[in-house]
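**Student:** next input, structure requested:
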Amino acid sequence: MKPLLASRPVLRFLFLFNLVVAVTTPFVARGSQAVLTGVGRGVVSLGAGVSLFRTGRKAA
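**Tutor:** The predicted model follows:
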């Protein structure tokens, strides 16, 4: 399972999907639920983004 989660397409999807959810949550939910969901998804998005940055592009 770890190689699948570390693949670039999966990391790219996690980064973009969680970023979109973190940004749009305040428009859909209100109160503490929106804040906690936005923060949680933002952290996941940042983690995936950092992993993408650290792996870099591999030469073919």
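
**Student:** every contact and neighbour count from this point should use C-alpha atoms.
**Tutor:** Fine.

**Student:** which helices and strands does the host helix or strand of residue 50 pack with?
**Tutor:** Counting by DSSP states H and E, the element that carries residue 50 is helix 32-55. For helix 32-55, the contact count by 3 or more Cα pairs under 8 Å, 6 or more residues apart in numbering; DSSP states H and E identifies helix 8-28 as packing neighbours.

**Student:** to check against the first, give me the structure of this:
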Amino acid sequence: MKALLSSKPVLWFLFLFNLVVALAAPFVVDGAQGIATSVGMAVVSLGAGVSLFRGPAKSTQRA
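**Tutor:** The predicted structure follows:
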């Protein structure tokens, strides 16, 4: 599962989809729920974006 979530296409999807939802949520859902949804989706989008631009994780385990 970790290999799937760290692949470039999945990270791009998570970044873009959650960014679009974060931008649209305050207009679609009224009140505090729309703001909370927007903030939550923005955090997920930023996490995916950071993982996308940091590159692959380097393993520190010895064989």
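
**Student:** follow-up on the earlier one: the helix holding residue 50 of structure 1 vs structure 2, average offset?
**Tutor:** Average distance between helix 32-55 of structure 1 and its aligned residues in structure 2, after superposition and using mean Cα distance after the TM-score superposition for structure 1, equals 0.3 Å.

**Student:** which part of structure 2 matches that helix?
**Tutor:** Alignment note (TM-score structural alignment): helix 32-55 of structure 1 is matched to residues 32-55 of structure 2.

**Student:** burial check on residue 30 of structure 1, number of neighbours?
**Tutor:** If you count neighbours by other Cα atoms under 10 Å, residue 30 of structure 1 ends up with 10.

**Student:** any idea how far it is from residue 24 of structure 1?
**Tutor:** If you measure residue 30 of structure 1 against residue 24 of structure 1 using Cα to Cα, to the nearest Å, the figure is 11 Å.

**Student:** got a list of what the most centrally placed residue in structure 2 touches?
**Tutor:** With distances taken as Cα atoms, centre = their mean, the residue of structure 2 nearest its centroid is residue 45 (2.9 Å). The contact partners of residue 45 of structure 2, by Cα atoms under 8 Å, 6 or more residues apart in numbering, come to 14, 15, 16, 17, 18, 19.
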